[in-house]
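J.: Okay, here's the prediction I keep looking at, along with the sequence it came from:
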Amino acid sequence: MKAEAEAEAQEHMPAARVEQENDQAPEAASAGDPNFMTSLERGLAVLQAFSQERRVLTTSQISQRTDIPRAAVRRCLYTLAKLGFVAEDENRLFSLRPRVLKLGHAYLAGTPLANAAQPVLRHISSTLNESASVAILDGDEILYIARAPISRIMSIDIHVGTRLPAFCTSMGRVLLAHCSAEVLDAYFDRAKFIQYTPRTIVSRDGLRDTLASVRANGYALVDQELEIGLRSIAVPIYGTEGRAIAALNVGVQAARLSIAEMESRILPVLREGAQELALLAV
């Protein structure tokens, strides 16, 4: 009760005083950093609370997903609505507005790989008659930055900007396999491994062994670990310093293509495409 009363009281403070208190009480990750703006961090966290699965949220749901007090969430939503980034309906449900796309578009437009990948992906897609994608590692997830889709019935709606867990996706495993030992140890310390299907590898020892095989073989093949019926294969795209900067993959319906066919027919085309993108990714 006391915590709720304090939150409600803070909500009615003058805006300048609230901003000042936020800046003077940074989150644990930024404690002691006078230049860190907690209010900005909270606003970005509120935007990231929305996802493909949860496109409409209440204030309480956002608070639960971000661990930000409801009073602070309400102020963030009010500001974001004034700026045109979120919308509120008559039931006090919030959703993102198209203006949010400007934030991601600026990144994609300035990323040479995303621009260079599109014609290569179209060639791969037309050659194989399958959807092809490029993704980068962003935290514990992969972020799709380019895609050439084929119109088929797939339960997962994938497009540029889609995020998926790294540990159970082919592109995620390729990128994790090429991380340094220190980065990989930190990942295993913090990551949550969810059992999406009966096939999903969730044990840390099992995942480490799998990543070692991916590193040795130069590609990753994931068989229905993210979703039953979905099979994918990926290869790394190397930058000028020989570091894996992105991954290239093809995803198929498991009923249409066997693992052996993916390795014999799709893998060579992916490797050729990755080599071409490596020359363009400068």
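T.: Cool, the structure landed.

J.: hey, let's count contacts and neighbours off CA atoms from now on
T.: Noted.

J.: got a list of what the spatially most central residue of the chain touches?
T.: Most central in the chain under CA atoms, centre = their mean is Arg163, positioned 3.0 Å from the mean C-alpha point. Contact analysis of Arg163 by CA atoms under 8 Å, 6 or more residues apart in numbering lists 141-144.

J.: Let's see if you can find the most crowded of those residues.
T.: Most neighbours among the contacts of Arg163, by other CA atoms under 10 Å: Ile142, with 26 neighbours.

J.: name the helices or strands packed onto the helix or strand hosting that residue?
T.: Here Ile142, judged by DSSP states H and E, is contained in strand 141-148. Of the remaining helices and strands, those touching strand 141-148 by 3 or more CA pairs under 8 Å, 6 or more residues apart in numbering; DSSP states H and E are helix 112-128, strand 131-138, strand 163-165, helix 170-177.

J.: putting a second one here so we can go through both:
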Amino acid sequence: MAGSGSPISKGDLVQSFERGLAVIRAFDGRGPELTLTEVAELAGVTRAAARRFLLTLAEIGYVHTDGKRFRLRPRVLELGNAYLSSQGLAEVATPHMEQLVAEVDDSAALCVLEEDDILYVALVRTAARRIMALNVTIGSRIPAHPSSMGRVLLAHQPDDWRAAYLARAELQPFTPRTVEDPAKLGAILDRTLADGYSIVDQELDLGLRSIAVPLHEPDGTVSASLNVSMHSSRRSVDEMRDQLLEPLTRTASAIEADLAAITRRRRSFSISGDDD
């Protein structure tokens, strides 16, 4: 075994990597938030080792901590599906999204906000209908500002965060229709917050229209956004609002209800476990 100041062997690197992955996988079973002791027990490592791995993961943006409890951040999707397993978001949402797509005959997607981008965590497409030139898959990231899901998520951020975002963001034009003025985008976000949904007409991709609504946590915070997208020849903007907003909102509510039920079961399990 390599000692202090000694070259690190290949075997040591592989073993360390394996323990790091075990720390990430620890979030699969007990819920989205764990203490240091829980992580160490579930990963089969010492508390000292678990602390080093967790602080490293926090430093590079894969873990969030309040100093006592730890949870995975969406960025960990870049490494695999551990985030989805810990949150249950894609697993819960996908069956509802499949029903939505069958009902409206257009594609649906689910995203979370990661820094200034949206991160795709679930996708259900209509058969053999390609609507975007962009090759979007689960785990893809795109800037939030020209997308309906991104605008929903941006609109629900705290006021100070939104102001900082509008001051720093480079509003890249994806099409001639893309809003590039921060003040105009700010007004759009205010309207999105008031309306409870966002419609984007060919700002991300020419020919692409989409409508998105928020997904709420039990405490009312918005954790994700759900949309339906289609080619502009399928529906006008008014038709999208009239025909899709109700089923989209209904689907979001069903996903929220399932996620809330899972949270209640996890809390009940945790309380029962504490009594043992």
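T.: Ah, there it is. Remember, predicted model here, so these are calculated numbers, not experimental data.

J.: so which of the helices and strands packed on strand 141-148 of the first structure gets nearest Val214 of the first structure?
T.: For these, proximity to Val214 of the first structure was assessed by CA to CA; helix 170-177 is nearest, at 6.4 Å.

J.: and the direction of that closest one versus that of strand 141-148, what angle?
T.: Interaxial angle, helix 170-177 of the first structure versus strand 141-148 (axes from the mean of the first three to the mean of the last three CA atoms, to 10 degrees): 130 degrees.

J.: pretty sure Thr240 of the first structure is touching Val282, no?
T.: Yes: assessed by CA atoms under 8 Å, Thr240 of the first structure is found in contact with Val282 at 6.7 Å.

J.: Could you tell me which residues touch both of those two?
T.: In terms of CA under 8 Å, 6+ apart, Thr240 of the first structure and Val282 are not both contacted by any residue.

J.: Show me what Ala40 of the second structure aligns to in the first structure.
T.: In the first structure, no residue is paired with Ala40 of the second structure, using TM-score structural alignment.

J.: ok, Ala40 of the second structure - how many residues close by?
T.: 20.

J.: what does Ala155 of the second structure give?
T.: 26.

J.: What lines up with it in the first structure?
T.: Per TM-score structural alignment, Ala155 of the second structure is aligned with Ala177.

J.: Can you tell me the closest non-neighbouring residue to that match?
T.: Counting by CA to CA, 6 or more residues apart in numbering, Ala177 of the first structure lies nearest to Leu211, which is 4.9 Å off, once chain neighbours are set aside.

J.: so that neighbour sits right up against Leu175, yeah?
T.: No: using CA under 8 Å, Leu211 of the first structure makes no contact with Leu175, being 9.4 Å away.

J.: higher neighbour count, those two?
T.: A count of neighbours by other CA under 10 Å puts Leu175 above the other of Leu211 of the first structure and Leu175, at 29 against 21.

J.: returning to that earlier point: can you tell which of the helices and strands packed on strand 141-148 of the first structure is closest to Glu4 of the first structure?
T.: So among these, strand 163-165 is nearest, using CA to CA, at 33.9 Å.

J.: against the second structure, where does that closest one fall?
T.: Strand 163-165 of the first structure lines up with residues 141-143 of the second structure when matched by TM-score structural alignment.

J.: cool, and stretch 81-97 of the first structure?
T.: Alignment note (TM-score structural alignment): stretch 81-97 of the first structure is unmatched in the second structure.

J.: And Glu276 of the first structure? What does it align with in the second structure?
T.: Using TM-score structural alignment, Glu276 of the first structure pairs with Ala254 in the second structure.

J.: Who are the contact partners of its match?
T.: Counting by CA under 8 Å, 6+ apart, Ala254 of the second structure touches His96.

J.: hang on, it in a helix?
T.: Yes: read with DSSP: H, G, I helix; E, B strand; the rest coil, Ala254 of the second structure is one of the residues of a helix.

J.: can you give me the helices in the first structure?
T.: Assigned by DSSP state H, the first structure shows helices spanning 2-11, 15-24, 38-49, 59-66, 70-82, 101-109, 112-128, 170-177, 181-190, 204-217, 259-261, 267-280.
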